[in-house]
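> output the structure for:
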Amino acid sequence: MSIPQSGGGPIEHHDQLAEYLEKGCKPKEDWRIGTEHEKFGYCKDTHKPLPYEGERSIQAVLEGLRDRHGWSPLVESGKLIGLEKDGANISLEPGGQLELSGAPLETIHQTCDEVNQHLRDVKDISDKIGVGFLGLGAAPEWTHDQMPLMPKGRYKLMDSYMQKVGTMGTSMMRRTCTVQVNLDFGSEADMVQKMRVALALQPVATALFANSPFFEGKPNGQKSWRSYIWRHLDDARTGMLPFVFDEGFGFEAWVQYVLDVPMYFVYRDGQYIDALGQSFRDFLKGELPALPGETPLMSDWADHLTTVFPEARVKQFIEMRGADGGPWRRLCALPAFWVGLMYDQSALDAAWDLVKDWDEETRWALRVGGGEQGLQAQVGKINMNDLAREVLDISRAGLKARAKPGLGGMVADERHFLHALEDSVETGMAPADELLELYNGEWNGDLSKIYDAFSY
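Got it, this is the predicted structure:
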């Protein structure tokens, strides 16, 4: 979940909203890769989720990373709620999920090195205090009441609001984890093409990374329960955004969409001011009930952009948001999957050719199918596993064309990071299928086995 934004003076005219997004345009040589992933912490002896405070806690892990591995603290109202170092951030999701938001890096080799170092550091601290971390898309056993709400003002407001819209908002906040990648664009036209491909193919990522077949201690009937949660959350700020495929879509169309999303808060002087359900359009006119007479700052606009949660999101970069959190190898596979599709023009064109004739109903059905059946989904004539294989072929070609070597030139490019996904399409099994096979076989219905088997 995003940290408060900063910088920028008052918004004096409407055009500044789109101009803020347009400032994200970069020449191709400056495109970077930002990988984020979340994970669940738990006490090894009880398998219970970590509280915020105590000997075995989220706070203890953050303090250990600060003191032993050189991270600088981020504090809110006297509480340690995050860390920063070398362009990366460690932050807390609402239920205590620990998130690494990586630095903008040039290659998958670098971003994977970053992930690996982070997980080693977290394990160094957590092993000393009897804590483990688990990579899944949804909490396998824990109930809502067992999950602590982290001491961040943003989350307190969101928790209250989520109970009034949709049916799964508080489950999303406290009991889901994701891996995502943030990618750059070169121009408005480039953003448009990338967003259309991103939204259309997000269901393929959902199917390949499906990793949440359990909830509250039993199978839930879905391959990605996390995807189910997001489909039943808050229609005003989630979904597949059909308007992105309309003629004329661009930065201004995104502005109009975000302006129609109800606000959560305004951040002032270290405090979150309740603006739940209020309108940013009113804010622009100086008529926001939460701050009557005030007009917004650019940082308010940047904050508001972080409160929309579709399957792909535009800020000054594009976020790919459709994948479940998962095992170590897949934290590197997700950025490789999307970089291969997005950072080579021939691959991007091929991906667009693949999806450009799909209609809104097809895209939605693929989203539902990817979450429910994973790689076994069938939508009309589209078989998800066959589609995933074709998309991986395009991504692989894109990574080969990028030709970014690693290990001092010993590895020619980044294609090997796709191996985990290639294994999935060869077997037709995503991580959720492997978990269900273990649960129904070797584990004999004992879900407690998941902690030893799938912790980092």
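> contacts, neighbours, all on C-alpha from now
Will do.
> hey, where'd the strands end up in the stretch 251-400 of the chain?
Taking DSSP state E, counting those that start in this stretch, the strands of the stretch 251-400 of the chain run over residues 265-268, 271-274, 312-314, 318-324, 378-379, 382-383.
> starting at the chain centroid, how far to stretch 338-357?
The gap between the average C-alpha position of stretch 338-357 and the chain average comes to 21 Å, counting by Cα atoms, centre = their mean, to the nearest Å.
> typo on my end, stretch 217-229
17 Å.
> swap in stretch 269-286?
Between the centre of stretch 269-286 and the centre of its chain there are 25 Å (Cα atoms, centre = their mean).
> do the same with stretch 193-211
Relative to the chain's own centre, stretch 193-211 is displaced by 12 Å; criterion: Cα atoms, centre = their mean.
> against residue 293, how distant is residue 223?
49 Å (Cα to Cα, to the nearest Å).
> out of those two, which sits in the more crowded spot?
Neighbours of residue 223 and residue 293, each counted by other Cα atoms under 10 Å, are more numerous for residue 223; the result is 32 against 11.
> re the thing from before, mind putting the strands of the stretch 251-400 of the chain into a markdown table with mean neighbour count and distance to residue 351?
Conversion of these to a markdown table gives the following (neighbours: other Cα atoms under 10 Å; distance: least, Cα to Cα, whole Å):
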| stretch | mean neighbour count | distance to residue 351 |
| --- | --- | --- |
| strand 265-268 | 18 | 38 |
| strand 271-274 | 17 | 41 |
| strand 312-314 | 24 | 16 |
| strand 318-324 | 26 | 15 |
| strand 378-379 | 16 | 18 |
| strand 382-383 | 13 | 15 |
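> let's compare: structure for the following, please.
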Amino acid sequence: MSGPAQVKDVEIASRAQLVEYLESGIRARGDWRIGTEHEKFGFRTDDLRAPTFDGERGIEALLRGLTRFGWAPVEEKGRVIALSKGNASVSLEPAGQLELSGAPLENLHQTCRETGTHLREVRAVAEPMGLGFLGMGFQPKWRRDEMPWMPKGRYRIMREYMPKVGSLGLDMMTRTCTVQVNLDVGSEADMVKKFRVSLALQPVATALFADSPFTEGRPNGYLSYRSHIWTDTDADRTGLLDFVFEDGFGYERYTDYLLDVPMYFVYRDGAYIDASGQSFRDYMDGRLPARPGFRPTLQDWADHSTTAFPEVRLKKYLEMRGADSGPWNRICALPAFWVGLLYDAAALDAAWDLVRDFTLEERHALRDGVPRQALKLPFRGGTVLDLAREALKIAAGGLRRRACLNDHGSDETMFLAPLMEIVESGMTPAECKLELFHGAWGGSVDRVFREFAY
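A predicted model of the protein is given here:
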């Protein structure tokens, strides 16, 4: 989840400014970049519990320890709640899940180096503290009421609001982790095509990355329980956004969608003002109950755009949000999958040809079925595995044509290797862990913290 946006604080006078804000992200192809974000669960190595914010082994102490690697502390009310370095940041999810929001980079080799460097830095600080970190989609052992809460103002507001609009929102906040990639667009038409392709294929990414089969120490009946969580979090701000596939979709239509998403907060003078459930349209008219007589600024609009949580989110760029978190090589594989599909013109055309005739009912059947069945979900006489195999073939072609080589002469297709292995075996990471649980682990999830920690 994002912190407060950093944009020019200009008062909004018209809806056109909101549209222009989104349109301002359009970039020439040569300026397209890759931004990768991933979250991970912290745990104490002696009792496997999530670390609290305070204390010698707390998350704040970990953040302070990371400053020796050149990260600058970001404070809220005197507490270190994030770090920044250049265009990258390290931040906290509600229960202390640690998130790296990477810098916009030119190629996947740089992205993977960035991720590897971050994980090494975290381990260097965490190990002497008796802490470890695990990449999975859902907390495998602890109950919601056993998870800590971080002292961030926006999370206090969301914590109080979530139970009013869904039964699983607090689980989303405290017990999920994801990996996502942020990608640029070259025009409004390019944005629309990429948005449609990524929404239609998001269930394929969810299936390939499915890695959340346990809840409170037992199998939960899902392969991506994290994905299921989003189906009962808050219908006003989640889902597949069917209107993206309607004729005439563009920046204006997405702006109208955002205007109809209920607000969470207004951020002013370092504090979060509770505006949960209130209307940004009323704010535009100076009638926001939380700030009567005041009108929003572009910073308010940028902040508000981070509080919609669809499967693919549009800000000044597109965010692909459908994958469970996982180990280092799958953190690299997620951007490889989407860059291969979306950043090469021929691959984007092929991906659109693959999904353009999906009906609304088929798109929803994929979204609804993948959390339980993942690659084995039936689809058009085959399964999602067949769809994944075709999508990976297109992505690999796109990466080869990009021809971005590392120092050893290898192109970016190397980062698809973990996904190719999943497709070859037909086994998702979740199914592999379930086999271990029922076999070598003897019905205990505790070994996941040792065998799959970073």
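> could I get the TM-score for this pair?
Structural agreement between the overlaid chains, expressed as a TM-score with TM-score structural alignment, normalised by the length of the second structure, amounts to 0.99; 453 aligned residues with a Cα RMSD of 0.7 Å.
> so which residues of the stretch 251-400 of the second structure form helices?
251-260, 280-284, 298-305, 328-342, 345-355, 360-373, 384-402 (DSSP state H, counting those that start in this stretch).
> winner for burial among those helices?
Using mean count of other Cα atoms under 10 Å, the stretch among the helices of the stretch 251-400 of the second structure with the greatest mean number of neighbours is helix 328-342 (a mean of 25).
> of all the helices of the stretch 251-400 of the second structure, which one is nearest residue 103 of the second structure?
Using Cα to Cα as the measure, helix 328-342 is the one of the helices of the stretch 251-400 of the second structure that comes nearest residue 103 of the second structure, at 13.2 Å.
> mind giving me the packing neighbours of the closest one?
Contact partners of helix 328-342 of the second structure among helices and strands, from 3 or more Cα pairs under 8 Å, 6 or more residues apart in numbering; DSSP states H and E: strand 34-44, helix 108-126, strand 178-183, helix 188-208, helix 345-355, helix 384-402, helix 417-425.
> for residue 143 of the second structure, find the nearest of these.
Nearest to residue 143 of the second structure among these is strand 34-44; the distance by Cα to Cα comes to 13.8 Å.
> so which of the helices and strands packed on helix 328-342 of the second structure gets nearest residue 97 of the second structure?
strand 34-44 (4.9 Å).
> which strands or helices does that closest one pack on?
For strand 34-44 of the second structure, the elements it packs on are strand 98-101, helix 108-126, strand 131-134, strand 178-183, helix 328-342, judged by 3+ Cα pairs under 8 Å, 6+ apart.
> how far apart are the helix or strand that it is followed by and its match in the first structure?
Beyond strand 34-44 of the second structure on the C-terminal side, the first helix or strand identified by DSSP states H and E is helix 59-66. Overlaying the first structure shows helix 59-66 of the second structure at a mean distance of 0.7 Å from the equivalent residues (mean Cα distance after the TM-score superposition for the first structure).
> just want the angle from helix 59-66 of the second structure to strand 34-44.
Helix 59-66 of the second structure and strand 34-44 meet at an angle of 120 degrees, taking axes from the mean of the first three to the mean of the last three Cα atoms, to 10 degrees as the criterion.
> so which bit of the first structure is helix 59-66 of the second structure matched to?
In the comparison with the first structure, helix 59-66 of the second structure aligns to the range 58-65 (TM-score structural alignment).
> can you list the helices and strands packed on strand 34-44 of the second structure in TSV and add distance to residue 427 of the second structure?
Listed next are these as TSV, based on distance: least, Cα to Cα, whole Å:
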stretch	distance to residue 427 of the second structure
strand 98-101	27
helix 108-126	24
strand 131-134	20
strand 178-183	20
helix 328-342	15
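> ok, which of those comes nearest residue 259 of the second structure?
Of all these, it is strand 178-183 that lies closest to residue 259 of the second structure, at 22.1 Å by Cα to Cα.
> by how many degrees do that closest one and helix 188-208 diverge?
For strand 178-183 of the second structure against helix 188-208, the angle by the same axes, to 10 degrees is 160 degrees.
> lovely, talk soon.
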